[in-house]
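# how would this look folded up:
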Amino acid sequence: MTRAAPRKTKPALSQRFQALDMLATLVAVVDPAGHVQFVNNALEDAIGLSRRSITGVPLTDWFTAPELLQNALQGASENEYAVIRYDAHLKRLNHEPLSVHVVLAQSDVPGELVVELLPLEQQARQEREERLIDQAQANKELIRNLAHEIKNPLGGIRGAAQLLQMELDSRELVEYTQVIIHEADRLQTLVDRLLAPHRRAQVVGDVNIHEVCERVRALILAEFPRGLKVVRDYDISIPEFRGDREQLIQAVLNIAHNAAHALKDRIAAGDAELVFRSRVQRQVTFGKRRYRLALELHVIDNGPGVPDEIKDRIFYPLVSGRDGGSGLGLTLAQTFVQQHHGLIECDSEPGRTDFKLLIPLP
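This next block holds a predicted model:
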């Protein structure tokens, strides 16, 4: 007697849709009548209820204008549209409704529809982050190519000036060749700084972000010993993570140094303040990815703010808001943080400038 082959069972919904929990956007899978079959973690967090509580409930109950979703479900079920998009407001427990962009599409499984909700504020933030990432990548290529183009003829100019100087008897003419050599060396130093982040391999080890902040604090106070108050606001529960300690010190130092220079008038008045604030963020999204935990380090000053004319360009190379600045500090800081899969954002207004470093945690 032969034994019948075991019948293949349909995988559980939670297993089939497990990948949806990795998405930053809010996603629900519903039947043609709109009853919830599955919601991902992001939608759970947004509504404020567990997956178990939401499953089986009409998704339309969670919208301020349920008839819009009902009409969309009907149109999708009757194959009138492949994809339906519209703006709506999602209800949330103990919070104001959330403005979302709704995208409704048929699943590849008959009788299933996928509803994706893109928070409009989050969508704008993601677009801003994408611009920062694209900008940093473009800066990286521009800097690398430009530096190499400058470096080769620069060596020739310096060498020619040295040879010429050896043939000159006039002291006045020698001074001219020394100017050429000095300026060539200055440009060489600038080129080396531009290429530095791309030349040196990361030295990865365990990093305590508060040790990084304390090192930067000591350096800033050594340069500005009077008139500047540096405030620590640390979350000591933040775990260590793998990274390049020296790169992160340089990134934070570049931001803090810029802030201290922007505070020169307040330092003279004796009321300048610089704040290092560390926090842990859970289920945070940046750089198109969702992370369970992330370090959020703020460097906040009470200075005049970033000038309006360069607000959108502060991470561009050679853009500086002060006389004598190289315009490389923030560019290098962004590069170092991105090498840790992170991102730097800036929010500035007169009296308060906040640079926020986001770095994923294990």
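
# contacts and neighbour counts: CA atoms only from here.
Fine.

# hang on, Ile143 packs against Arg193?
No: look at Ile143 against Arg193 with Cα atoms under 8 Å: they stay out of range, at 10.2 Å.

# now the host helix or strand of Asp347, how far from the chain's geometric center?
Remark: Asp347 resides in strand 343-349, with elements defined by DSSP states H and E. Distance of strand 343-349 from its chain centroid, counting by Cα atoms, centre = their mean, to the nearest Å, is 9 Å.

# May I see the buried residues of that strand?
Within strand 343-349, the residues scored as buried using 16 or more other Cα atoms under 10 Å are 343-344, 346, 348.

# contact partners of it?
Residues outside strand 343-349 that contact it (Cα atoms under 8 Å, 6 or more residues apart in numbering): 133, 286-287, 304-306, 334, 337, 353-359.

# and Asn139, what does it touch?
Taking Cα under 8 Å, 6+ apart, we find Asn139 in contact with 316-317.

# Let me know the secondary structure of it.
At Asn139 the chain is in helix, as set by DSSP: H, G, I helix; E, B strand; the rest coil.

# name the element the closest residue to Ile220 other than its chain neighbours belongs to?
Leaving out its chain neighbours, the residue that sits closest to Ile220 by Cα to Cα, 6 or more residues apart in numbering is His257, at 6.8 Å. For His257, the host element (DSSP H and E) is helix 245-262.

# I have a second one here; can you model it like the first so I can compare?
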Amino acid sequence: MYTNASLKEIRATYAQHLVPQLVTAVVIIDDDLNIQYLNSSAEALFSKSLNRLYQQRFLSIFTHCSISTERLIQVLKTGQDFTDSDVVLEFIENYHITIEVTASVALFNDKEHILLECKQIDKQKQISAEVFQEQQWEAARDLIRGLAHEIKNPLGGLRGAAQLLDKELNPDQQEFTSMIIEQADRLTNLVDRLLGPNQLPRLEMHNIHEVLEKVRQLVSMDNVNQIEILRDYDPSIPDIEIDTEKLQQSLLNIIRNATQILDESGVITLKTRIATNQTINGKQVKLAVKISIIDNGPGIPAEIQDTIFYPMVSGRDDGTGLGLSIAQTLVHQHKGKLSCHSYPGRTEFTILLPLPKRV
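A predicted model of the protein is given here:
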């Protein structure tokens, strides 16, 4: 039969030897939200040791965290646990992870502290989100193609009838048929844009930075708000098979979206890197070119972030919702992936283009 003293000793021994070995990241913070303990999994997750983070305010080690201070303090006040399965942590080094967090009250050094159990879920979330978004995107494209053809057929007949009628009318009445023809042409043009590019890319070996420099030059010529455009290129990136015109159009659509919401304090950064072991459209790719377009604007509204690449979805009142959809199509034609991560103060569009295997 165990005594209370021996049970306490057993618990302490298990805590001492097992908690550091847990795969789940364990963080203990005090009532001032200062870090008191990290196990080895938490050190790996945050890429920093306990010695470095001890007594640092938990939220200060991130540039952005989707859990608020008030929510953490509420755990101690009420004693009620909470679990959040979609917490985004943005680090000072400009990379982010998605974790599942359970927060509860735990005794530590004979005082109540907040215990955070964290599990990184980026890969699972990314794969499931990509599969779902790919299915939805394809369904939306098929629906629009069907609607577009249904609209174009009667529009052609309407325009032809207006042209015939125009010949029978006197000049005073021809302004009405001219208006019908003009609006029919406008709708036809809109439908063609909805259908998006239908020609396959003409792939040739090119330097990705030449394309980025051309885009930067074009945007700078129409930079009314004098937005600062910074470059952060990796010169070691080899030439890659691309259609320069199509990729240029994709980049322009993304960057011009940013310039339309930024003011004089706006900054856009064009960044290139080599990315390893990436999943692109369900396939594992060892090496890829990663192009990032980063701005310091207000961010994309949370309610449309999952559908931002669908046709007719826009974060602006005067937007058509076609620019990003076309950009997505053009990147897909390169067997690449276009994604977005956004919160107030930082929006990052990322294009991943697979590098061919070296012989």
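
# picking up where we left off before, closest to Leu13 of the first structure out of the contacts of strand 343-349 of the first structure?
Phe286 (27.7 Å; Cα to Cα).

# And the closest one? What does it align with in the second structure?
In the second structure, the residue paired with Phe286 of the first structure is Ile280, using TM-score structural alignment.

# Tell me if I'm right that its match and Gly336 touch.
Yes: counting by Cα under 8 Å, Gly336 is a contact partner of Ile280 of the second structure at 6.5 Å.

# any shared contact partners between these two?
352, 354.

# Do a quick rundown of the helices in the stretch 251-359 of the second structure.
Per DSSP state H, counting those that start in this stretch, the stretch 251-359 of the second structure carries helices over the ranges 323-333.

# Can you show me the strands along it?
Ranges of strands within the stretch 251-359 of the second structure are 267-280, 283-295, 337-343, 346-354, based on DSSP state E, counting those that start in this stretch.

# The third one aligns to what range in the first structure?
Residues 343-349 of the first structure are where strand 337-343 of the second structure lands when matched by TM-score structural alignment.

# compared with the second structure, how much does that stretch deviate?
Superposing on the second structure and averaging over aligned pairs (mean Cα distance after the TM-score superposition for the first structure), stretch 343-349 of the first structure comes out at 1.2 Å.

# For stretch 344-359 of the second structure, which outside residues touch it?
Contact with stretch 344-359 of the second structure is made by 240, 254, 280, 285, 287-300, 331, 334-342, as judged by Cα under 8 Å, 6+ apart.

# Got a quick PyMOL command for the buried subset of those residues?
Applying 16+ other Cα under 10 Å to the contacts of stretch 344-359 of the second structure, the buried members can be selected in PyMOL as follows:
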select buried, resi 240+254+280+285+287+288+289+290+291+292+293+294+295+296+297+299+300+331+334+336+337+338+340+342
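
# quick one: contacts for Gln334 of the first structure?
Contact analysis of Gln334 of the first structure by Cα under 8 Å, 6+ apart lists 136, 251, 315, 343-344.

# Checking those residues against the second structure: which ones persist?
Retained in the second structure (both residues aligned by TM-score structural alignment, their matches' Cα atoms under 8 Å) from the contacts of Gln334 of the first structure: 251, 315, 343-344.

# what about Glu211 of the first structure, which helix or strand?
Judged by DSSP H and E, Glu211 of the first structure forms part of helix 209-223.

# Report all helices and strands that that helix contacts.
The elements that helix 209-223 of the first structure packs onto, with contact taken as 3 or more Cα pairs under 8 Å, 6 or more residues apart in numbering; DSSP states H and E, are strand 228-233, helix 245-262.

# ok, back up a step: ok, the buried residues of strand 343-349 of the first structure vs Ala262 of the first structure, which is closest?
The closest of the buried residues of strand 343-349 of the first structure to Ala262 of the first structure turns out to be Ser348 (Cα to Cα; 12.3 Å).

# Okay then, goodbye and thanks.
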